[in-house]
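>>> okay, here's the prediction I keep looking at, along with the sequence it came from:
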Amino acid sequence: MLDDFLIRAALAGIGAALAAAPLGCFVVWRRMAYFGDATAHAAILGVALALALSISVFAGALAVALVMGLAVSTLSARDHAVDTLLGVMAHSALAFGLVAASFLTNIRIDLMAYLFGDILAVSRTDLGVIWGGAALVLALVAWRWQAMLTATLNPELARAAGIDPRREQLVLTLALALVVAVAIKVVGALLITALLIIPAASARPFARTPEAMALLAVGVGIAAALAGLGASLNFDTPAGPSIVAAAALGFALSTAITAFRRN
């Protein structure tokens, strides 16, 4: 069954949605969209270094994304202007990654695939990496769910309960790095943040509990992945951007339904 490239692409999209959607809820709650952008853009530098050192692209993207996330967390804790800091680091990391990739003259690299994804070229090995990474992210989020949720909603209450908000921030950083490394093959570095944020934002108006929001976000993410692949097949459009476009249409529908219910 896995010989069919469309089956592999669909499974890859589902795996990426499973990893990104629950984590995207925390990104939305904490208003960390720029943080996700900085981590995702840094992955391009990780890809270039991985190819130069002949190591796994997944390992390279994960390592550099994790370093970026830790650096941003450390600097923001020292009263730097967070929005400015994230903007500088996100675009700098992307620029250094593209410059580093240009020096790889002896290695063939398709930058468009890493910037916007190449889900239709996912191999069995890639599929194993995506689902393995998704399982790690889900296990990490399930393990620290209550602690991260408390630290997100009320840091003072978290401290009173013996929960260190900074530790939970580091756990979230690790999980984000894993999602970036997993999803870069599916939607690319420039669109990963959309896969994190849009399903969670679409699910938010219909969820009465944080757990319900996470489950709804997973459903929206999976639906967007499958709808985007269907659109790509039928209209010959790029698969990664088509997935994000499908998610954006879902968000528009969610917003319209919410407005209708209010009126």
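Received the coordinates, thanks. Numbers count the residues shown, from 1 in each chain.
>>> from here on, just use CA atoms for contacts and neighbour counts.
Will do.
>>> residue ranges for the helices of the stretch 1-150 of the chain, please.
5-30, 33-53, 57-76, 82-102, 111-116, 124-153 (DSSP state H, counting those that start in this stretch).
>>> other SSEs contacting the first one?
Packed against helix 5-30 by the contact rule (3 or more C-alpha pairs under 8 Å, 6 or more residues apart in numbering; DSSP states H and E) you find helix 124-153, helix 165-183, helix 192-203, helix 210-235.
>>> next up, a second structure to put side by side with the first:
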Amino acid sequence: MITTITTTIPANMIDDFMIRAGLAGLAIGLATGPLGCFVVWRRMAYFGDAVAHAAILGVALALLAEIHVMIGIVFVAIMVGLAVLQLSGRTLAADAILGVLAHSALAFGLVAVSLIKGPRLNLDAYLFGDILTIQPTEVWAVWAGAAAVIALLLWRWRGLLTTTMNPDLALASGLNPKVENWVLTLCLALVVAVSIKIIGALLIAALLVIPAAAARHFARTPENMALCAAGIAATSVLIGLWASFQLDVPSGPSIVCASAVIFVLLGLAGRIMRT
């Protein structure tokens, strides 16, 4: 006699982890949308990649030092970002500096992880994200980090915008472009730190760039573009999360795929409206 045993997952358990994932994803979308606008305006997509790749080195150093992973990620991401700002234009072009730091930080991070004693760390969650396993305390941490990024952007919005559009005008207005660059680097580091569990270090730059690029099709002002980008990023996260759960596929790539589809659809819609 063959007995078939079936197991079911309680509906309330599904609801709990989906709600946690949705709340965390919503926070990341609201933060990456406006921040991504500055990445697009400044053509800093590769800069975001460098900071995100440095997150793996931050994870390894945090585990070796036995401190919280987010502390290590923020520290290393800020150091890499500031190194790019200091070195660019001195001996090598900015893109060359970014390439060296991005790939070097990732490589050193992978080597450092392999040196950690004990059970081997599974890097998949950090490289590609694993939003469905996020815990309640992590949701609070994500919202705190996202709120800090949004607060920084609101506080320095005029200075960041003026420096982005015309650095000379910013200097004439009494602004210090270096300070604005440091604020932007801090925002990128915070976003990378709180979103690495959700979207993954290899895909964070995509969530920064694609929603902002999609919002460009309809936005008429910088503020309008930032709001549209936040809405598109949040929608992409929620759609990608739903697709990940329904199709049993990785959550990080699903979120990026959703944002790419929205980008194409909005681009086609914008072209139709202009004809």
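Yep, it's here. Everything quoted here is computed from the prediction, not taken from an experiment.
>>> TM-score for the pair, please.
Overlay of the two chains. TM-score (TM-score structural alignment, normalised by the length of the first structure): 0.97; 263 aligned residues with a C-alpha RMSD of 1.3 Å.
>>> columns distance to S254 of the first structure and mean neighbour count on top of the helices of the stretch 1-150 of the first structure, output as JSON lines?
Shown next, in JSON lines, are these (distance: least, C-alpha to C-alpha, whole Å; neighbours: other C-alpha atoms under 10 Å):
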{"stretch": "helix 5-30", "distance to S254 of the first structure": "16", "mean neighbour count": "24"}
{"stretch": "helix 33-53", "distance to S254 of the first structure": "20", "mean neighbour count": "25"}
{"stretch": "helix 57-76", "distance to S254 of the first structure": "31", "mean neighbour count": "21"}
{"stretch": "helix 82-102", "distance to S254 of the first structure": "28", "mean neighbour count": "17"}
{"stretch": "helix 111-116", "distance to S254 of the first structure": "25", "mean neighbour count": "18"}
{"stretch": "helix 124-153", "distance to S254 of the first structure": "24", "mean neighbour count": "17"}
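>>> element containing the aligned residue in the first structure for V264 of the second structure, please.
V264 of the second structure is assigned A252 in the first structure as its aligned equivalent, the criterion being TM-score structural alignment. Using DSSP states H and E, A252 of the first structure maps to helix 239-262.
>>> doesn't H217 of the second structure lie inside a helix?
No. Assignment of H217 of the second structure by DSSP: H, G, I helix; E, B strand; the rest coil gives coil, placing it outside any helix.
>>> now do the contacts for the equivalent of it over in the first structure.
Applying TM-score structural alignment, one finds that H217 of the second structure aligns to P205 in the first structure. By C-alpha atoms under 8 Å, 6 or more residues apart in numbering, the contact list for P205 of the first structure reads S254, T258.
>>> counterpart of V69 of the second structure in the first structure?
Correspondence of V69 of the second structure to the first structure, assessed by TM-score structural alignment: V57.
>>> surely its match and I44 touch.
No. Assessed by C-alpha atoms under 8 Å, V57 of the first structure is found out of contact with I44, at 9.7 Å.
>>> how about the closest residue to V149 of the second structure other than its chain neighbours, what does it touch?
Nearest residue to V149 of the second structure, sequence neighbours excluded (C-alpha to C-alpha, 6 or more residues apart in numbering): C187, at 5.3 Å. Contacts here follow C-alpha under 8 Å, 6+ apart; on that basis C187 of the second structure touches L35, V149, L152, L153.
>>> from these, pick the one nearest F75 of the second structure.
Distance to F75 of the second structure across the contacts of C187 of the second structure (C-alpha to C-alpha) is lowest for V149, with 15.5 Å.
>>> for that closest one, give its distance to A258 of the second structure.
23 Å (C-alpha to C-alpha, to the nearest Å).
>>> how about A24 of the second structure?
Relative to A258 of the second structure, and taking C-alpha to C-alpha, A24 of the second structure is found at 17 Å.
>>> kindly report the same for A233 of the second structure.
From A233 of the second structure over to A258 of the second structure (counting by C-alpha to C-alpha), the distance is 9 Å.
>>> V209 of the second structure now?
Taken as C-alpha to C-alpha, the span from V209 of the second structure to A258 of the second structure is 13 Å.
>>> more neighbours: those two, which one.
Between V209 of the second structure and A258, V209 has the larger neighbour count (other C-alpha atoms under 10 Å), namely 26 against 20.
>>> residue nearest the centroid of the second structure?
Relative to the mean C-alpha position of the second structure, the nearest C-alpha, by C-alpha atoms, centre = their mean, is the one of I204, at 3.7 Å.
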